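Trainee: Generate coordinates for the sequence data below:
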Amino acid sequence: MRLRKKYWARPELESSHIVVTDHYVHKGKWNDEFKNTNEIHLELGCGMGGFISEKSKQNPNINFVGIDLKDEVLVFALRKVIKVREVKGSENLNVRLMPLNIMLIDDVFAKDEISRIYINFCNPWPKERHNKRRLTHTKFLTNYKKFLKTGSEVWFKTDDTELFEDSVEYFKECGFEILFSTYDLHNSDFKENVVTEYEAKFASLGMKAMFLRAKLI
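Mentor: Model (predicted):
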């Protein structure tokens, strides 16, 4: 579905101190941005922010960076994150949001700067000629390894079976160990799931979510 342009979204994003628009100046300095040395988790394609706002609330001693291309959805993520701050009563919120094409992520983070990546319901790019655009493709995984700590994990959710099965092979090919996988997340014994907006919608229709945890070895 094509999003209608919201011309007010970018000014609202740029007016917030938790939105990072100078993408490349924080490389190797993200702990300075958060003003602490806590580990940093990264969500690729954070959408409207339900996942990252809930994660930040559950984990106050972890820093989170959410990236999405579209101002029109990222502005709603900003509002949800701000609500978390209002509830917590803290100005030093443990979230930063960044409008960015994920294909340009190479120079955003330095070696060993990220401790976990979340990829939730990314575009499956089903046509073979488009497979390299998948966020779990070996092309992207190779880039993530440049800033992921050894032993760190990627948590991946999808409702697309072909993408899920291909991704298992992508991870193995790139030196990741599959620690956990399921074709039916909501009926599995995995207890740490945070439901995204998209996930809640399709789960109500009886569709199943697939999930894996892959560890960089």
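
Trainee: Only C-alpha atoms from now on, for both contacts and neighbour counts.
Mentor: Will do.

Trainee: What are the contacting residues of the longest helix along the chain?
Mentor: Scanning the chain for the helix with the most residues, using DSSP state H, yields helix 71-88. Helix 71-88 is contacted from outside by 3-6, 9-10, 12-13, 19, 46-50, 52-53, 57, 68, 91, 93, 95, 97, 99, using C-alpha atoms under 8 Å, 6 or more residues apart in numbering.

Trainee: rerun at 6 Å
Mentor: 6, 9, 47, 48, 49, 53 (C-alpha atoms under 6 Å, 6 or more residues apart in numbering).

Trainee: and the next element down the chain from that helix?
Mentor: For helix 71-88, the following helix or strand on the C-terminal side (DSSP states H and E) is strand 95-99.

Trainee: Show me what the helix or strand hosting residue 151 is packed up against.
Mentor: Assigning secondary structure by DSSP H and E places residue 151 in strand 148-158. On a contact count with 3 or more C-alpha pairs under 6 Å, 6 or more residues apart in numbering; DSSP states H and E, strand 148-158 meets strand 114-120, strand 210-216.

Trainee: can you put these in TSV and add distance to residue 30?
Mentor: Converted to TSV, the helices and strands packed on strand 148-158 look like this (distance: least, C-alpha to C-alpha, whole Å):
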stretch	distance to residue 30
strand 114-120	10
strand 210-216	21
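
Trainee: Sequence B follows; please return its structure for comparison with A:
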Amino acid sequence: MRLRNNPKANEILENHKEFVVLNTKDYKGKWHQLFANDHPIFIEIGMGKGDFIIENAKRYPDINFIGIEKFPSVLVGAIKKLDEEPQVLPNLKLMKEDALVLNDVFKENEVSRIYLNFSDPWPKKKHAKRRLTSEVFLPIYQNILNEDGELILKTDNRILFEYSLISFQHYGMDFVDVCLDLHHSEGYEDNIQTEYERKFSPFGPIYRIVTAFKGEK
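Mentor: The predicted structure follows:
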């Protein structure tokens, strides 16, 4: 689906500095100072319109959440929702950034959890390295995650799911949990859905993988 461009997107980001971080690289190693606490930092890469990260911030005030989106026009959707949110969420920040540069945004061990929710599956084999679970991105995640950090993937795309299993295995990662049908399995009642998940889950299973890096970096 073609992304509709919002010509005022960057201006909207500029006007919402209370929760949009613009100069992201200036905060490398200083995110806890920005949040003014030592709570764990969870990030969502490819946050879409923000339903997942906003609901997490509301449920878990003792965790700092950072929503990351590459496209400013998509990020505007989350900003609009926060504008309408009656509850102030001091534990939530948003940024427009590419996953490829996250080593310039976070220092080593600064993040406790990474969410990848319904990432672009890039179905053509020639584009496999663009997938957010490819060998291109895993070293970046390993660097910014702390020793107990987790990487959690949710997807409805079986090709991406199977590719990710193999990619994680080849990289020597631990599988903490693998679920083949998230919405019809016991023990996942606290699952927070994304807007995409609510729309497309009736058409097939949602896959979920919880992984962790092991060994020295």
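
Trainee: Residue 62 of the first structure: which of the helices and strands packed on strand 148-158 of the first structure is closest?
Mentor: strand 114-120 (9.7 Å; C-alpha to C-alpha).

Trainee: tell me, the closest one lands on which residues of the second structure?
Mentor: Against the second structure, the aligned range for strand 114-120 of the first structure is residues 111-117 (TM-score structural alignment).

Trainee: what's the mean deviation for that stretch versus the first structure?
Mentor: For stretch 111-117 of the second structure, the mean deviation from the first structure after alignment is 0.2 Å (mean C-alpha distance after the TM-score superposition for the first structure).

Trainee: Distance from that stretch to the middle of the chain?
Mentor: 5 Å (C-alpha atoms, centre = their mean, to the nearest Å).

Trainee: now stretch 118-129 of the second structure
Mentor: Computed by C-alpha atoms, centre = their mean, the chain-centroid distance of stretch 118-129 of the second structure equals 17 Å.

Trainee: ok so, going back, and the strand holding residue 151 of the first structure, which residues are buried?
Mentor: Neighbour counts over strand 148-158 of the first structure (16 or more other C-alpha atoms under 10 Å) mark 148, 149, 152, 153, 154, 155, 156, 157, 158 as buried.

Trainee: Also stretch 156-164 of the second structure?
Mentor: Of the residues in stretch 156-164 of the second structure, those buried (16+ other C-alpha under 10 Å) are 156, 157, 160, 161, 163, 164.

Trainee: Then stretch 178-197 of the second structure?
Mentor: 179, 182, 183, 193, 194, 196, 197.

Trainee: ok, so of the buried residues of strand 148-158 of the first structure, who is nearest residue 107 of the first structure?
Mentor: Out of these, the member with the shortest distance to residue 107 of the first structure (by C-alpha to C-alpha) is residue 148, at 13.0 Å.

Trainee: The closest one corresponds to which position in the second structure?
Mentor: Match for residue 148 of the first structure (TM-score structural alignment): residue 145.

Trainee: Surely its match and residue 111 touch.
Mentor: Yes - in this structure, residue 145 of the second structure is within contact of residue 111 by C-alpha atoms under 6 Å, at 4.7 Å.

Trainee: what sits in contact with each of the two?
Mentor: In terms of C-alpha under 6 Å, 6+ apart, residue 145 of the second structure and residue 111 are not both contacted by any residue.

Trainee: Using the aligned residues only, give the average distance of the one helix or strand residue 11 of the second structure maps to to the first structure.
Mentor: Using DSSP H and E, residue 11 of the second structure sits within helix 9-14. Superposed on the first structure, helix 9-14 of the second structure shows a mean distance of 1.4 Å to its aligned residues (mean C-alpha distance after the TM-score superposition for the first structure).
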